[in-house]
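>>> fold the following, please.
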Amino acid sequence: MAQFGKPSLRHRVLPWFAGFDGPLAFAVFVLACAGMLIMYSSGYDHGTRFQDHGRNMLIAATIMFVVAQVPPQRLMALAVPLYVFGVTLLIAVAVFGITKKGAKRWLNVGVVIQPSEVLKIAMPLMLAWWFQKREGHLRPLDFVVAGVLLMVPVGLIMKQPDLGTSLLVLIAGLSVLYFAGMSWALIVPPVLIGVIGVALLVVFEPSLCADGNRWPVLHDYQQQRICTLLDPSRDPLGKGFHIIQGMIAIGSGGVFGMGFMKGTQTHLEFIPERTTDFIFAAYSEEFGLIGTLFLIVAFVFLILRGLAIALEAPSLFSRLLAGSVTMIFFAYAFVNMGMVSGILPVVGVPLPFISYGGTAMVTLGLAVGILMAISNAKRLVQS
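Model (predicted):
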C-alpha cells in the first residue's frame, strides 16, 4: 500500500512563487538594489534613513507578494469601494487635514497618512472597471463620465495643494482613457498649448515673474517653480538653488562618476532633499553617465515589460489596469529625472524604488503586485 509523506516546505512554498513574472521581478530587484546602494551613500549620516528605506522595501515586497496572488476579478470588485474611500479621505483632508509647510495633505487617523497616494491606484482601478462594464458599446458620454470621475480627485488633490501627486493621478487616468480608445488628438494638444503658452508668456513678458505678480489659477509656489525652471539664476540661493545644485551634481559625475561615497555635492550637503526627490542627482554624481544609462535602461525594461503584460492580458479590465499602472512608473521616472535635470518644474515626485518614502514605496509595491497578478492570470488562461 503506497504511503504519501507530508510535502516538504519547498513544495508547499514553491506554488506561491509560480505565478511571479520573472522579467518584471528582475527589473524591480535591480532598481531596488540601486536604491539601497545610493541610499546608503546619501543617507548614512541622515539619521536612520538607510534602515528605514530597507524596512519600507520589505513592506512593499510583502504587499507585492500578497497582491500578486489576487485574481484580477477580485481586484475589479475593489474598484468602486476603493475609489469612494479615497475620495472620502480627500474630502476629510480638506476639512480636518494636517497642514505642513503651507499644504494640507495629511490626515491623522492614529497614524499620519497621505490619502492622495490611495488615488494613484484607485483611479486606474475605477476607470478600468467603468470601461469594462461598457465593453462593446462605448459611447462618447462614457468618456465624459470617466473624465468627471478623474477630475474630482485631481481637483481635490490640486487644492491641497499637491501638484506632483495630482499630476501622477491625472496621467494614470488619462492613460486609461487613451487605452480605452480616446484619441491622442483630444489629450495631448490642450496640454501642449498650455505648456507652450505659459513658456512664451514668461519669455516675452519677464515682468510676469516679478515679485508681487499673481497668476490666475496657480498658487504662488507653482508660479515660482515655472519661473525658476525657465531661469534658475534669477534666484540662485533661493528658489533656483535646487535646480542649480542638481545640475551641478549631474554634470560633476562625468562619464564614470566620482565613485561610491565620494560625491562632493552630496556629502557636503549642497543637494537639497538628497535622499528623497533629488536622490537622482546624488546617484548621477557618484555613478556618472554610465550609471545613469544603466538606471534608465532598467526603467525602460520595467516599462516595456509592463506594457507587454498589458498587451497579453486576458480581459479589457486587466489590459487597461496594467497599461495605466505601467504609465505610472513612466511618469514617476520621467518627471523625477526631468525636474532634477532642470527640464521640468520641481514638483516633488520620488524616483521609483530609489527615493526614500514609506507611502510611495507601498504604492509602488501594490502597483507591481497588480502587474504580477495580471501576468499570472494570463498564464492560467493559457494553461
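>>> contacts, neighbours, all on C-alpha from now
Will do.
>>> quick one, helices of the stretch 101-250 of the chain?
116-133, 140-158, 163-179, 188-204, 220-230, 241-252 (DSSP state H, counting those that start in this stretch).
>>> same list (those) but as TSV, adding distance to residue 300 and mean neighbour count.
Shown next, in TSV, are the helices of the stretch 101-250 of the chain (distance: least, Cα to Cα, whole Å; neighbours: other Cα atoms under 10 Å):
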stretch	distance to residue 300	mean neighbour count
helix 116-133	20	25
helix 140-158	27	16
helix 163-179	17	23
helix 188-204	22	12
helix 220-230	26	19
helix 241-252	20	22
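>>> got TSV for the ones you listed, with distance to residue 92 too?
Output for these, formatted as TSV (distance: least, Cα to Cα, whole Å):
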stretch	distance to residue 92
helix 116-133	11
helix 140-158	10
helix 163-179	17
helix 188-204	30
helix 220-230	24
helix 241-252	32
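>>> nearest to residue 365, of those helices?
helix 116-133 (10.9 Å; Cα to Cα).
>>> what comes into contact with the closest one?
Residues from elsewhere that reach helix 116-133 (Cα atoms under 8 Å, 6 or more residues apart in numbering): 75-76, 79-80, 82-83, 86-87, 90, 105, 138, 142, 146, 149-150, 153, 157, 165, 168-169, 172-173, 176-177, 180, 316-318, 320-321, 324-325, 328, 359-360, 363, 367.
>>> here is the second sequence; please produce its structure so I can put it next to the first one:
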Amino acid sequence: MKTKLALFGAALSCLAATPSMAFNINTCFGVPIKWGTNGPAMGASSISFPTGYWRDGLQRTVDLLNQNPSPFFFALQTDTGGLALGNGQNEVWGSSDNGILQGAPAITYWRDTCFQFLGVVVTHRDEADVIFDYRAPFQWTADELKSSIIRYTGTRRQLQSTGVHEFGHAMGLLHVNTEYNIMGADFEHIWANGSAARGYLGEDASDGAVFLYGLWSANYQDLGVAHWKYAFADGQYSRHVKTGIYDASGVALPTVSVNGETGYRVNRGQTVQVEFSYENNGKDTQTVNTGWYVSTNDIISRSDLRIATNTGMTLARNNVLTYRRTLTIPNNLARGTNYWVGTIVDMEGRVPDSVPSNNATYIPIRIN
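Predicted structure coming up:
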C-alpha cells in the first residue's frame, strides 16, 4: 500500500480534517487547503516518461483526473529543469530512491502555505510532486486491459489507477477508508467492460474536487457503474472487493472461475440478487432508467437480452450506491455454458454523458 508525506516549510503548519462526506482534505485553521488557481502545470520527466507509450499513459492519467465536475485540472508539460523536492516546481518522475519512496509504489509530496495573521487565515498549495517507484517488484503498465493488470488476469499495476490516486493527493485530497473510492486502494477501483479496464476518479473524489474548487460552468455529466464495492478499512485505505450474485435470501452463490475471473453458478429460472455499484461523477443529480442484461460475452451492450428494468433511478453526487437487483435467470440458457449478467445505467442514453463508455459492466455466470 502507498504512504504519503506532507512536506512543510519551517514556518508552516497544517491540520487534517474530515468533512461530512467521505472525502478527506487538509485544512489550515479550519480553512480547506487548495491551489489558488485552476490548471497548475505539472512537469513530467522526459527520462521517466519518454515520448510514446509511457508519456501517453501519463497524459491519459492526467486526463482521467481532469474528468471531474469542478473547474480544476492539471496541465501536463515536459519538465525543463532539474527534478527535486521543494524546488518550487510541480513535477512527476520515476525513482529508485527509497529515501523518497518510503517503500511505496508511488508517493506524493506537497508543500502548503498556512498561517493566521490578525484573525485572517492565509493558505494555499504551493507545490506538489508525484514520484513512481521504478524498482522491482512494482511492475507498471499503461495498458487499459484486464489481461495486463492485477486483480484481473494480469500481473502489473496500472499507471492510470495509481496515478489518479496520486494526482488526487496533488489536487488536495487525502486517503479515504470509509467508501469505495480511488483515494483508498486504487488498484481495486476499476471500471471494466469487455477486455477494457481502467482506474478513474469516481464519485466521492469528484465530490471532493467540487468541495474544494466549486462546480464547473460547463455541462459536465458522467454516470458510471462498476463491479467493485467497499469492503473494509485497512488503516487509512478503503479496501474493495468485486460485487457478487446472491440467492433470493441474500446468501452468496457458489463461485466458479470464468476466463480467470470469479463467476457464479446459477440455475435456469432461479431468482437471484445481482449487485453493482452505481456512481454519479458529474455535475447534476440525474434520474434515469437502468437495465439488466444477459450476454454471451463480457461486453455488455444494449443489443444484449434485457431481463429487467428500473425506471426512475435517481443518482446524486454524494455516496456510491451499491445496489442489489432481484432478477430471474432466463429458462432458455444452455446448461454448462458461461454467460455474463450485466447492467447499463441510463440505458437509453438520455443524459449528455461526457464519459459514456463507463455506463456498463458485468459479472460472469455459469448455468448449472
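>>> TM value for the aligned chains?
After superposition, the two chains reach a TM-score (TM-score structural alignment, normalised by the length of structure 2) of 0.25; 158 aligned residues with a Cα RMSD of 7.1 Å.
>>> out of the helices of the stretch 101-250 of structure 1, which comes closest to residue 381 of structure 1?
Nearest of the helices of the stretch 101-250 of structure 1 (Cα to Cα): helix 116-133, 18.3 Å.
>>> could you point out which element follows whichever strand in structure 2 runs longest?
What stands out as the longest strand in structure 2, according to DSSP state E, is strand 120-133. Once the chain leaves strand 120-133 of structure 2, the next helix or strand it forms, by DSSP states H and E, is strand 140-141.
>>> and the next helix or strand past that next one?
strand 157-158.
>>> which strands and helices sit next to that next one?
strand 140-141 (3 or more Cα pairs under 8 Å, 6 or more residues apart in numbering; DSSP states H and E).
>>> what's the end-to-end length of stretch 274-288 of structure 2?
Chord length of stretch 274-288 of structure 2, first to last residue, is 19 Å (Cα to Cα, to the nearest Å).
>>> how about residue 210 of structure 2, secondary structure?
Under DSSP: H, G, I helix; E, B strand; the rest coil, residue 210 of structure 2 falls in the helix class.
>>> what of residue 207 of structure 2?
Quick answer, by three-state DSSP: residue 207 of structure 2 is helix.
>>> can you count the residues close to it?
27 (other Cα atoms under 10 Å).
>>> for residue 211 of structure 2, grab the count of nearby residues.
There are 16 residues near residue 211 of structure 2, going by other Cα under 10 Å.
>>> swap in residue 233 of structure 2?
16.
>>> which helix or strand contains it?
Per DSSP H and E: strand 228-234 holds residue 233 of structure 2.
>>> which strands or helices does the helix or strand following that strand pack on?
The C-terminal neighbour of strand 228-234 of structure 2 among helices and strands, as given by DSSP H and E, is strand 237-242. Packing contacts for strand 237-242 of structure 2, counted by 3+ Cα pairs under 8 Å, 6+ apart, involve strand 228-234.
>>> buried ones in the strand it packs on?
228, 229, 230, 231, 233 (16 or more other Cα atoms under 10 Å).
>>> so which of those residues comes closest to residue 161 of structure 2?
Checking the buried residues of strand 228-234 of structure 2 one by one against residue 161 of structure 2 (Cα to Cα), the nearest turns out to be residue 228, at 13.9 Å.
>>> which one is that closest one nearest to, not counting chain neighbours?
Excluding its sequence neighbours, the residue lying closest to residue 228 of structure 2 (Cα to Cα, 6 or more residues apart in numbering) is residue 242, at 4.1 Å.
>>> from what I see, that neighbour and residue 263 are in contact.
No - taking Cα atoms under 8 Å as the definition, residue 242 of structure 2 is not a contact partner of residue 263, at 10.4 Å.
>>> picking up where we left off before, got the angle between the strand holding residue 233 of structure 2 and strand 237-242?
Angle of strand 228-234 of structure 2 versus strand 237-242, following axes from the mean of the first three to the mean of the last three Cα atoms, to 10 degrees, is 140 degrees.
>>> and strand 228-234 of structure 2, what does it pack onto?
Under the contact rule (3+ Cα pairs under 8 Å, 6+ apart), strand 228-234 of structure 2 is packed against strand 237-242, strand 271-280.
>>> CSV please, covering those and showing distance to residue 338 of structure 2.
Listed next are these as CSV, based on distance: least, Cα to Cα, whole Å:
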stretch, distance to residue 338 of structure 2
strand 237-242, 18
strand 271-280, 16
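>>> same list, the ones you listed, but as JSON lines with distance to residue 54 of structure 2 and mean neighbour count please.
What follows is these, written out as JSON lines (distance: least, Cα to Cα, whole Å; neighbours: other Cα under 10 Å):
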{"stretch": "strand 237-242", "distance to residue 54 of structure 2": "27", "mean neighbour count": "22"}
{"stretch": "strand 271-280", "distance to residue 54 of structure 2": "29", "mean neighbour count": "23"}
